[in-house]
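J.: Structure here, sequence nowhere to be found:
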């Protein structure tokens, strides 16, 4: 399936794996790229040397294009912004901020820059700044979220910009893929389903929490302090929401969540850790390889789109 995104990135299928903190390491990124999609390494708040190592390890596992997701709020964002240039990374996606100040350097290095946006205004601003594409991410997504749904956000962003739009949020199978294309997207970004991929380093407890999730098991913490995060309900999220309701301050809430994502992803503490996952978790029923996931999505989507 050819779209402007497959041409832009030099990939076989218009499927991008989300650059999830702690989850999206070089094993997952390389496996998705080898399966014909675009794998992303999630730089999150990792120091530059860690990200450099991840990039080099990914290159050992794949000769296909892959990218790095840079969280611009990270204290190491500046350092990582230079490392992706030095290491010859092909694609950079950005979150939590404006990549404007790195745009010239990245463009000069031939890097395709793709910011994640949650509003039409931000999409237009990013296009003006020189972005090659945008990821329009709906509130159904896991992790940090905006307020518009994928169904409403994607077509409005498509209408507002000339550059290609990648749809994200609530997409986990060929039906979601086909729906995104009907809305005008030219690729999809998928996070939660790749959390349960065989090549994903997520702890088995984390994978099982997603696999066992029902449609109503997702909730949003942090609305009171302007940092809404979607996760699967557990002891920690219930405690967080209770404190929020009682008017707890940002510091108190922050104390509860420091290191909590790592605790869930790496150590498997799915009771007190933060299990970030999208609302689509209830649809995900088993662990598969990245190749099986990508092929199954494409097969199902092509049947639907050519019927």
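T.: Now that the structure is in, tell me what you want to look at. Nothing here was measured: the structure is a model prediction, and the numbers come from that model.
J.: Could you use CA atoms for every contact and neighbour count after this?
T.: Noted.
J.: Would you state the helices of the stretch 151-300 of the chain in chain order?
T.: Secondary structure of the stretch 151-300 of the chain, counting by DSSP state H, counting those that start in this stretch: helices at 174-182, 192-195, 204-211, 235-245, 250-257, 260-265, 290-305.
J.: same for the fifth one, what does it pack against?
T.: When contacts are defined as 3 or more C-alpha pairs under 8 Å, 6 or more residues apart in numbering; DSSP states H and E, helix 250-257 packs onto helix 235-245.
J.: ok, residues contacting stretch 196-216?
T.: Among residues not part of stretch 196-216, those counted as contacts by C-alpha atoms under 8 Å, 6 or more residues apart in numbering are 23-25, 27-28, 31, 192, 194-195, 232, 264-270, 275, 277, 279-290, 293.
J.: out of those residues, which are buried?
T.: Buried members of these, counted by 16 or more other C-alpha atoms under 10 Å: 23-25, 27-28, 31, 192, 194-195, 232, 264-270, 275, 277, 279-284, 287-290, 293.
J.: buried stuff in the helix or strand hosting residue 127?
T.: When secondary structure is defined by DSSP states H and E, residue 127 falls within helix 120-129. Residues 120, 122-124, 126-127 are the ones in helix 120-129 that count as buried (16+ other C-alpha under 10 Å).
J.: Closest to residue 16 out of the residues you listed?
T.: For residue 16, the nearest member of these is residue 123. The distance, counting by C-alpha to C-alpha, is 18.3 Å.
J.: pretty sure that closest one contacts residue 157?
T.: Yes: here residue 123 lies in contact with residue 157, judged by C-alpha atoms under 8 Å, at a distance of 6.7 Å.
J.: Residues in contact with both of those two, list them for me.
T.: Taking C-alpha under 8 Å, 6+ apart as the contact rule, the neighbours common to residue 123 and residue 157 are residue 136.
J.: try this one side by side with the last:
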């Protein structure tokens, strides 16, 4: 299954792993890349030196290409933008902001730049400033989300830009992969399915909650702050939504979620932690290796698309 994305990133399969904070570290990124996909280190709010160490750990585990997801709202974003150049990663994906001021530096270093976009307007702007591709992410995804659904957003972005489009949000199996291809995407990005990968460091309690999730088990918090986040509903999301309804301040809401993602990922606190996951969690039922996940999805998609 060759597309402009497999050529651009020099990968075997057009499957990209989401750059999930606390989840997407070196062991998961290396396993995805070694399996023929494209692994990502999620820089999130981590300091630049942590990202540098993670990059070097991936290189020690595989010689396959991989990238770093940079959250541009991070106070360390500028330092990380330089670290990826110094360490020579294959590509950068970006979220929560506009990467324009770093694009030329990355391009000069031969790094492919692939911003995450939630609208046609942003996709067109990213193409104008030299992006190599864009990830059109629908609101079905876990974590920070936009307003448009994947089904509506992807074809409109495909029609609006000439660079390749990667579909993200709600994709967890070969049917979603095939549907994304039919909409004009040339790769898919998946996060939720990789949370439960055997190589994922996520606490077993968190993995079990994802695998037990039903179709209606995610909740969106933070709409009142302008920073909506999708996660599995639990005690923390219920408390957050109650405070939002009562008109709590941004500071109160931030305090409630402080360190909550780490609580879930590292400590397995599924009551007070933030269990970021997309609506596709209802389709994720088993732990598999990254290689098994990718091969199963690609095989099913190829059969559906009559490519084999």
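T.: Alright, I've got the coordinates. Just so it is clear, the model here is predicted, and its values are computed rather than measured.
J.: Verify the stated contact: residue 15 of structure 1 with residue 187.
T.: Yes: at 5.7 Å, residue 15 of structure 1 counts as touching residue 187 under the criterion of C-alpha under 8 Å.
J.: Quick check: the gap between the residue nearest to residue 79 of structure 1 when sequence neighbours are not counted and residue 84 of structure 1.
T.: The shortest distance from residue 79 of structure 1 to any non-neighbouring residue, by C-alpha to C-alpha, 6 or more residues apart in numbering, is to residue 48 (5.7 Å). Residue 48 of structure 1 sits 10 Å away from residue 84 of structure 1, going by C-alpha to C-alpha, to the nearest Å.
J.: For structure 2, which segments are assigned as strands?
T.: Here structure 2 has its strands, by DSSP state E, at 15-17, 39-42, 66-71, 91-95, 112-117, 134-137, 143-144, 165-168, 187-190, 218-221, 229-232.
J.: I'd like those strands as CSV, with distance to residue 1 of structure 2 appended.
T.: Compiled in CSV, the strands of structure 2 are given as follows (distance: least, C-alpha to C-alpha, whole Å):
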stretch, distance to residue 1 of structure 2
strand 15-17, 10
strand 39-42, 18
strand 66-71, 19
strand 91-95, 20
strand 112-117, 20
strand 134-137, 19
strand 143-144, 29
strand 165-168, 14
strand 187-190, 10
strand 218-221, 32
strand 229-232, 31
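J.: Kindly state which of those strands is positioned closest to residue 103 of structure 2.
T.: Nearest of these to residue 103 of structure 2, taken as C-alpha to C-alpha: strand 112-117 at 7.1 Å.
J.: Show me what the closest one is packed against.
T.: Counting contacts by 3+ C-alpha pairs under 8 Å, 6+ apart, the secondary-structure elements packed against strand 112-117 of structure 2 are strand 91-95, helix 100-108, strand 134-137.
J.: Just name the most buried of those.
T.: Burial among these, expressed as mean neighbours by mean count of other C-alpha atoms under 10 Å, is greatest for strand 134-137, which shows a mean of 28.
J.: contacts for it?
T.: Contact partners of strand 134-137 of structure 2, identified using C-alpha under 8 Å, 6+ apart, comprise 114-119, 123, 126, 145-146, 149-150, 153-154, 157, 163-169, 189.
J.: ok so, going back, by how much does the helix holding residue 127 of structure 1 deviate from structure 2 on average?
T.: When structure 2 is superposed, helix 120-129 of structure 1 averages 0.4 Å from its matched positions, counting by mean C-alpha distance after the TM-score superposition for structure 1.
J.: And that helix, how far out from the chain middle?
T.: Counting by C-alpha atoms, centre = their mean, to the nearest Å, helix 120-129 of structure 1 is centred 19 Å from the centre of its parent chain.
J.: now stretch 95-114 of structure 2
T.: When distances are taken as C-alpha atoms, centre = their mean, stretch 95-114 of structure 2 is centred 17 Å away from the chain's centroid.
J.: Same check on stretch 121-139 of structure 1?
T.: In terms of C-alpha atoms, centre = their mean, the gap separating the centre of stretch 121-139 of structure 1 from the centre of its chain is 15 Å.
J.: wait, residue 1 of structure 2 sits on residue 14?
T.: Yes: judged on C-alpha under 8 Å, residue 1 of structure 2 makes contact with residue 14 at a distance of 7.4 Å.
J.: For these two, indicate the residue with more neighbours.
T.: In this comparison of residue 1 of structure 2 against residue 14, neighbours counted by other C-alpha atoms under 10 Å, the higher total goes to residue 14 at 26 against 13.
J.: Might you report the residue contacts of the residue lying closest to the more buried one once chain neighbours are set aside?
T.: Spatial nearest neighbour of residue 14 of structure 2, excluding adjacent residues (C-alpha to C-alpha, 6+ apart): residue 187 at 4.5 Å. When the contact criterion is C-alpha under 8 Å, 6+ apart, the partners of residue 187 of structure 2 are 3, 5, 14-16, 165-167, 177, 180-181.
J.: Kindly indicate which of the residues you listed lies nearest residue 223 of structure 2.
T.: Set against residue 223 of structure 2, the nearest of the contacts of residue 187 of structure 2 by C-alpha to C-alpha is residue 167 (23.3 Å).
J.: Please report the distance of the residue lying closest to residue 129 of structure 1 once chain neighbours are set aside from residue 263 of structure 1.
T.: Leaving out its chain neighbours, the residue that sits closest to residue 129 of structure 1 by C-alpha to C-alpha, 6+ apart is residue 100, at 6.0 Å. In this structure, residue 100 of structure 1 lies at 33 Å from residue 263 of structure 1, with C-alpha to C-alpha as the measure.
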